[in-house]
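Visitor: take this sequence and fold it.
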Amino acid sequence: MPPEQRGRVLVVGARTAREALLTRLAESGFACASAEDMEGVPQAATSLQPEVILLATAAKQAAETLEGIRSIEQLRHVPILADVSRSRSPETLKKLAVDGFIRGAEEMVPRVEAAVRAGRLRESEERTRLRMGMLLDITQAATSSLEMEEILHIAVDKVGRVTGSDRCSVVLVEGSHARTGTVVATQENPSLVQLEIEIVRYPELRRALETRQAVLIEKAENDPLMAEVRPSILPLGVNSILVQPLICQDDLLGALFLRHSRPDTTFGRDEQQFAQAVAGVLANAIRNSRLHTAVKRKREDLELAYVERYRELTDANRRLKELNRLKDEIIAVCSHDLRAPLQVLLGHGRLLLESTITAEQKQSTEAIIRQGRKILGLVESLLEKGKGEAARLSIEPRRLDISLLCKESTHELNILASQRGVTLRAEAPESLMLIGDEVKLHEVLQNLITNAIHHAKDSGRVTVRALRLTRPDGDAVKITVQDDGSGIPPDELHLVFDRYRHGPKGTGLGLAICKEFVELHGGEIWAESPPEGGCIFVFTLPMAQEAPRKPQAVVKEEPVQPRVLVVEDEAEIAAVLAEVLRSRYRVEVARDGQEGLARARTMRPELVVMDVFLPKLDGLEATVALKSSSDTAHIPVILLSAHQGVAEKVRALNLGAVDYMSKPFNAMELLNRTERALKAASSEREVERPSAVTLRSGSDPGTNLYDKRGLMAKLEVEVAKVRRYHRPMSVAVLRPERPQADVPRGVADVLRKRLRPQDAVAHMGSGVFCVMLPECDAESARNVIQRLLPELQTSSGLAYQPAVADVSQDSDPVDRILDKLGAPLVP
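Guide: Predicted structure coming up:
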């Protein structure tokens, strides 16, 4: 048996021990080498490439020798056997971390042979694992990218490492009889691509392409196929060659070319199977790449445009984030820097007020202190706002006269107007009551008046007017601040309320804060450029509704105002709720769920406003108790909670509550919702009354949604707003497949639950519904409605036909737009 077939053994130890072991191993057919100590091990290992190491050193040197062998990377995983048959301290050797022990001469050959087989098996498994891993990497590369050159470079690199070849290349051809080919990837020189070669100069490649079969040249020096090129390849040391054709769906695409130059090396069966598997993967990838080339070329232009647009958006987003961060820093720094001088100003103002001064000086000092405190309050508000977008400004509402507030603000700023030679006057002929935050509304007025004074002409005038505005959805207050300055160009009016932008004339926060404060009160604010010049800033606020007076001829013991029971355990929130609701209703307060339930049963209020989380009995359980009793089931319940999740809202409504509000709440929103709940309850009790009476309420008694008149009133207000501020808003009309005599309740429930809180829904009659979608263009609105249609059909059994229009882009009146969408005409 040849030595290479039995195994290669490196013997390390003293000379006498080595000679006996070497003789026995050589007689048994093993190739051997020896080393006396660690100094000779590296050289012997390099020349022999051992499969087993036999340790025959003395016990005191064995541990050191073993550690030295394991430190050599080449020998780290080679099995090591220790010969203990001749050792005087066999127990010491047995403690070594070796792979086995030889206790006698008769054990040596079987032990060595078993170690050789185990090592070869482990190497074979490792090579198999490596091939499978490399094949998986190539497959993943081929399926994750259509860039052919990248796939082929990865493939030749991994195939070369697995097979140990010194050349691995991919050659592409056009058909079986092509005379030339193109080397598109090679292991030797990765930068070498698109190299044209002549097929006739490579007989092994020509044979593989013609026969479409793999060609293996085991010994190039004596293979007949290589006879014509042998003089040119022998100087290069070519030893073994493997050519595997690349074929996919009967299309010949090229070949995978591998070469060994080391003597006594060839491509075994495993390497041939691996090359065949890789060739299948590469052939499929090359064909896919060619099929996608045309599509890729067409796509490149689109991708280029997309990339450019993406870069622009990314850059804009980066600038926006930077500006937002800078804005927060400016707010925080300015607010902090303003605090200290304001405190000093207020301190000296109080000292001055306590001293002996004239009446005129006292009036000026009081104005300084009052304005200083308001500025300090604004600073605190800015600090709170600077904490992030999650911080929300809230209002402390109470009943106030906005006419009086306009006069006071004008009086306070008369000194500033006199210094600039501007005439400042207020025109507020009547008392105009509303529910609002006096501090914030005073800040709005002062900001607008101050701006008007600064922009008025020299010796010009500024006029503040307050008047009542009659609207379909309730009276409102209209405040105008007009100056006679240079004015604002019409195309820049919509910029003045943006943060840090006032058109080309500057930046600031004042008007943005004014807009925020006005909208907190449920109002709106805008700017106008009148024909006579100058500028007018206008804002509107909902007025407090006056309680109806009893006819003098009718004497009733019952109070005129509806009774509302507030159930809230936090005293501060209960006080705010009571203060807001007392402007329209008679209010009673309960401190926990049990007390609220008891008082509801005794006093029978028209409405209950109740917190969800209450001591003794929570709001949800109290609602169930109210709805379970015939005496109180008719009382509408509005639940309040700091939890803003949709699941909590749905749960509350399913238990019988008519509405659900999140804390902190807006005062006007609370009043609007209570009024809506009371009207809905009244409509349910008076469902037998003539339809003309019901229509005046603006709500449909069958669904608790808006009716035709109510929708028209709301649309007229909202459409005017969106057209003024250039914001999108869409209206959708849903018509059933056939007119309905009864109200399809399932449709109303789906629309109420699935749409946003700011969306408005109306029943127009005959089963026709109309949906108002603020901040939604026509395309987005169509998508929303299309998602609802299957659920509407499931709940009602009716197929609905939608029609959608963007009212902000349509200049027609509201009734004309609804008519075009197919809504029933409003009588």
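
Visitor: CA atoms for contacts and neighbours, from now on please.
Guide: Fine.

Visitor: other SSEs contacting the top helix by length along the chain?
Guide: When secondary structure is assigned using DSSP state H, the longest helix within the chain turns out to be helix 269-354. Applying 3 or more C-alpha pairs under 8 Å, 6 or more residues apart in numbering; DSSP states H and E, one finds that helix 269-354 makes contact with helix 105-144, helix 148-163, strand 240-248, strand 251-260, helix 359-386.

Visitor: okay, buried residues for the helix or strand Gln446 falls within please.
Guide: When elements are defined using DSSP states H and E, Gln446 is found to belong to helix 438-455. Of the residues in helix 438-455, those buried under the neighbour-count criterion (16 or more other C-alpha atoms under 10 Å) are 438, 440-455.

Visitor: what's the angle from that helix to helix 359-386?
Guide: Direction vectors for helix 438-455 and helix 359-386, defined by axes from the mean of the first three to the mean of the last three C-alpha atoms, to 10 degrees, enclose an angle of 110 degrees.

Visitor: coming back round to it: of all the helices and strands packed on helix 269-354, which one is nearest Glu329?
Guide: Closest to Glu329 of the helices and strands packed on helix 269-354, according to C-alpha to C-alpha: helix 359-386, at 7.7 Å.

Visitor: to compare with the earlier structure, here is another sequence to fold:
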Amino acid sequence: MKKHEIAILTDSKKQLPFLESFFRDRNKYRPSYFSDPALLLDHARVTPPAAMILGMKNISDIARAAGQIPSVALISGDIRRNIREARNCKANCYLYPPYLDIDLEHKIEAIIREKMMHEKMEARKKELEAVIDLTQLISDTLDSKELLYRIVRKIAEIIPVTRCSIIKIDSHNRTAIVVASYENQIFRDIKISLRKYPEILEALTTKEDVIIRDVATDPLMSKVRKLIAPLGIRSILVVPIFRSSKVIGTLFLRTSRSQGTFSEPEIRLLHSMANASANSLFNSFLFEQVEDEKTRLEKLSITDYLTGIYNVRYFYHRIIQEFSRAQRYSSSLSCLMLDIDFFKKVNDVHGHKTGDMVLKEFATVLRRHCRKSDVLARYGGEEFIILLPETAPEGAFSEAERIRKHISSHKFKSLKNKNELTVSIGIATSPHPKIKAHDDLIASADSALFTAKNSGRNRVAIYT
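Guide: Down below sits the predicted model:
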């Protein structure tokens, strides 16, 4: 099983023993300890770890510079101030004393899972963009030879291959013609003997992909192994070119490489490209398919993976827009910051799995009772945030009170005996003398939330 590398940077005498003890019995992780921020960054540039655990001393230097590597901040000292610092430094989550194994385990798993999902989304997005690029590339020519060459050239640009060709088969006399080859545009209309290409014959017979992962061991290649050996080819992939589930005549895409085998994403991408080339003059359906998938991916990129509501990245995008609009038209813009009261107790008593279910249910209740014009997002952990366009303080307070009452009366199915939960809410509204930018509006709502917490929880406070 592949071990996830966790890069660790802290010089705290309290944190190090906890981390060493935590990783000692967990074989799925490979901890790498660093004492110098520069060394960690150098290491991350060459071999990015799956995640980082950072002490507060160096978090501002590392978290931003490390880019897409998710991080857990180990909070120490002034907990409230350092939590804010961790958020400002874009740490994905944080852990504060007393440090618990189960809590750290849950957070590491969550950020690695989110990172992997993001990487898959990005890979799929790149695949779709490649198909769009290819479709656009081949849509502006009626020259079939130029069209076919553009296809193989584009494939070779995206996927590292030794050879890439499109083969036309004459089904009557069982001969084949290379109609396009990326190695050289003039290499075309070259006849080849199908007896030397059993993988093409197999694809012609089955009308399915033929994947030769290792030429040296695949039984299909036994009769031609000696012929192929001098070429240094290890892996071969043959993809029939279809249109509307029918094989188009006898066109086949054949690629090969000398190092490694073809991955599933590469095979999927070649499939997409084969389909795009077959539909070069009839590609409207493909465009619709690609655009739908692109829309779905764009929606995923702005959605919180756990709760299904907007994520904080999208919220920042919207609040910048709405704040600018409110200033331009001199209208009110309110922001509600919500925090589930004593949520840590839910995790401690019922476990983090139940805690996640509670967060999902909590988000569902919020979504049900928000207005259509409101922008609801998960801000982080058990904190949520709502943007209320065209809403003055009185209206925001009324909305917040309505939400608070719905939450306090809701029976959470995720909890035993359907225990009730409460929520504290902070409100800030622009225009306000102290609110000059969208960040001020969020910070002011957070300050009001702090007031609500300190005043006994399960209440609404307005920033004044």
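
Visitor: for the two chains, what TM-score is obtained?
Guide: Put the two chains on top of each other and the TM-score (TM-score structural alignment, normalised by the length of the second structure) is 0.48; 270 aligned residues with a C-alpha RMSD of 3.8 Å.

Visitor: picking that back up, nearest to Gly181 of the first structure, out of the helices and strands packed on helix 269-354 of the first structure?
Guide: Nearest to Gly181 of the first structure among these is strand 251-260; the distance by C-alpha to C-alpha comes to 7.9 Å.

Visitor: any buried residues in that closest one, and which?
Guide: Going by neighbour count (16+ other C-alpha under 10 Å), the buried part of strand 251-260 of the first structure is Leu252, Leu253, Gly254, Ala255, Leu256, Phe257, Leu258, Arg259, His260.

Visitor: ok, back up a step: the helix holding Gln446 of the first structure - contacts with which helices or strands?
Guide: If you count contacts as 3+ C-alpha pairs under 8 Å, 6+ apart, helix 438-455 of the first structure packs onto helix 402-412, strand 461-469, strand 476-483, helix 510-520.

Visitor: what angle sits between the first one and helix 438-455?
Guide: Right, helix 402-412 of the first structure. Put simply, helix 402-412 of the first structure runs at 50 degrees to helix 438-455, going by the same axes, to 10 degrees.

Visitor: now the second one
Guide: Counting by the same axes, to 10 degrees, strand 461-469 of the first structure lies at 140 degrees to helix 438-455.

Visitor: buried residues in strand 461-469 of the first structure?
Guide: By neighbour count with 16+ other C-alpha under 10 Å, strand 461-469 of the first structure contains the buried residues Arg461, Val462, Thr463, Val464, Arg465, Ala466, Leu467, Arg468.

Visitor: closest to Ser795 of the first structure out of those residues?
Guide: The shortest gap between Ser795 of the first structure and any of these belongs to Arg468, at 45.4 Å (C-alpha to C-alpha).

Visitor: quick check: that closest one vs Lys721 of the first structure, distance?
Guide: Applying C-alpha to C-alpha, to the nearest Å, one obtains 19 Å for the distance of Arg468 of the first structure from Lys721 of the first structure.

Visitor: so Ser424 of the second structure, which of the three states?
Guide: When the structure is reduced to helix, strand and coil (DSSP: H, G, I helix; E, B strand; the rest coil), Ser424 of the second structure reads as strand.

Visitor: skip ahead from the biggest strand by length in the second structure and say which helix or strand is next.
Guide: Using DSSP state E to assign secondary structure, the strand with the most residues in the second structure is strand 246-257. Using DSSP H and E, the helix or strand that follows strand 246-257 of the second structure towards the C-terminus is helix 264-278.

Visitor: so for Ala732 of the first structure, which of the helices and strands packed on helix 269-354 of the first structure sits nearest?
Guide: Counting by C-alpha to C-alpha, Ala732 of the first structure lies closest to helix 359-386 out of those; the figure is 36.7 Å.
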